[in-house]
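Enquirer: Sequence and predicted model, in that order:
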Amino acid sequence: MAEVLVFHHGLGLTAGVREFAEQLRRAGHTVHAPDLYEGQVFGSLEEGAGYAENAGFDTIIARGAAAAERLAAELVYVGFSLGVLPAQKLATTRPGAKGALLLEACVPASEFGAAWPHGVPVQIHGMDADPFFDGEGDVEAARALVATVTDAELFLYPGDRHLFTDSSLPTHDDRAAK
């Protein structure tokens, strides 16, 4: 079984993200889901994004890195939307990564100043008409990553929902999330 570090999206550590982590635990994995928002959960992406902007995206990434520091290096990193930032950075720059699961976001590999590490598998999942994933360049970054990394896969689902993987939100799409 794997040791997994899960980073929440821009609304915070919601019940759906906690449930995702619990499902992995029930499957036998050791799972960590740090709260990068210091206990705050927001009702809208605008509010959550405002919090992240005020705190600073570098601060959010640093909080994710701090959570990883006390753990073994051999981790699988999972990021939901905004949580892709620390997940992708750590998978790219922290030696020992076992894999990454990037949900509903992906940033260009150049963002973290290093190429994707050889032998570290990555999956990227998003909806093909999600205004954030498709409309803000994430899908292009995902395609570029898949084109240059041997063990990389992009999964696109029909739809326009963002945060479709969070079971606690009205945007949840059970079929695509499974």
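Expert: Yep, that arrived. Residues are numbered from 1 along each chain as shown.
Enquirer: Only C-alpha atoms from now on, for both contacts and neighbour counts.
Expert: Noted.
Enquirer: Skipping its backbone neighbours, what lies nearest L24 in space?
Expert: Of all residues not flanking L24 in the chain, V31 sits nearest, at 6.9 Å (Cα to Cα, 6 or more residues apart in numbering).
Enquirer: and the one you found, how many neighbours does it have?
Expert: A count of nearby residues for V31, using other Cα atoms under 10 Å, gives 20.
Enquirer: Second structure for comparison follows:
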Amino acid sequence: MDWLRKLLHPHAAPARTARLDVRHARHVAALHHLGGFARGWEPGECAGLLVDGAVVADGVFAGNEPNPAGFVMSRRAVDEAEILSIVVSPRQRGSGLGRALLSAHLSQLAGMGIAHVYLEVEDGNAAADRLYRHFGFREVGRRKGYYPKADGTRATAVTMRLDLA
């Protein structure tokens, strides 16, 4: 599939990652709404997170686009961090942006002295599971009925951990 992207867009600039700030709140909220979550984040919630000193937020930008095509946000506590959310625009999924984004984010967390990173993912989300396992995350628990679904049912959350140090 990568060869097809290169054929169709031979001059596309490579993806870049950068820290996000409150100016990106609207775009982060819009991406979160596209993430398939039962309740998306509103711009005000995103702004609050983006100004929180304990939150690390990175975006991935496709080519020369001024707005992020994806984001990841973590909250730090001492030497641990929890990934609160990671979303790549549905139009950009499968292009490697999620991998570039998570790689840059984990490197940044490691540079801040974070030793352990946690996250939760809905059981059955194969694409996310593959991404996390690629980076060495491993399952450490399950929370049955944790995620509310649009149809009123509840899904199991798989808790994962990555040791950076």
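Expert: Everything's here; your move. Just so it is clear, the model here is predicted, and its values are computed rather than measured.
Enquirer: TM-score for this pair?
Expert: With the length set by TM-score structural alignment, normalised by the length of structure 2, the two chains reach a TM-score of 0.37; 98 aligned residues with a Cα RMSD of 4.8 Å.
Enquirer: State the distance from the residue nearest to L24 of structure 1 to D138 of structure 1.
Expert: 26 Å (Cα to Cα, to the nearest Å).
Enquirer: Could you do A55 of structure 1 as well?
Expert: As defined by Cα to Cα, A55 of structure 1 lies at a distance of 22 Å from D138 of structure 1.
Enquirer: Compare the two (neighbour count), which wins?
Expert: Just comparing A55 of structure 1 and D138: by other Cα under 10 Å the higher neighbour count belongs to D138, 21 against 12.
Enquirer: how near is that one to V17 of structure 1?
Expert: D138 of structure 1 is 21 Å from V17 of structure 1, by Cα to Cα.
Enquirer: which secondary structure elements does the helix or strand containing the residue nearest to L24 of structure 1 contact?
Expert: In this assignment (DSSP states H and E), V31 of structure 1 forms part of strand 30-32. On a contact count with 3 or more Cα pairs under 8 Å, 6 or more residues apart in numbering; DSSP states H and E, strand 30-32 of structure 1 meets strand 3-7, helix 15-26.
Enquirer: wait, isn't the residue nearest to L24 of structure 1 in contact with F7?
Expert: No: V31 of structure 1 is beyond contact range of F7, at 10.8 Å (criterion: Cα atoms under 8 Å).
Enquirer: Which neighbours do those two have in common?
Expert: Common contacts of V31 of structure 1 and F7 (Cα atoms under 8 Å, 6 or more residues apart in numbering): none found.
Enquirer: residues contacting L49 of structure 2?
Expert: L49 of structure 2 makes contact with V55, according to Cα under 8 Å, 6+ apart.
Enquirer: again, only this time at 10 Å
Expert: Residues in contact with L49 of structure 2, defined by Cα atoms under 10 Å, 6 or more residues apart in numbering, are D21, V22, A25, P43, V55, V56, A57, M73, S74, R75.
Enquirer: can I assume the residue nearest to L24 of structure 1 is in contact with A68?
Expert: No: taking contacts as Cα atoms under 10 Å, V31 of structure 1 lies outside contact range of A68: 11.7 Å.
Enquirer: Spatially nearest residue to R161 of structure 2 (excluding sequence neighbours)?
Expert: In space, R161 of structure 2 is closest to Y118, 4.5 Å off (Cα to Cα, 6+ apart).
Enquirer: For the host helix or strand of the one you found, name the packing helices and strands.
Expert: Using DSSP H and E, the element containing Y118 of structure 2 is strand 116-122. Packing contacts for strand 116-122 of structure 2, counted by 3 or more Cα pairs under 10 Å, 6 or more residues apart in numbering; DSSP states H and E, involve strand 70-77, strand 80-88, helix 97-111, helix 126-134, strand 138-148, strand 154-163.
Enquirer: in the last one, what counts as buried?
Expert: This means strand 154-163 of structure 2. Neighbour counts over strand 154-163 of structure 2 (16 or more other Cα atoms under 10 Å) mark A155, T156, A157, V158, T159, M160, R161, L162 as buried.
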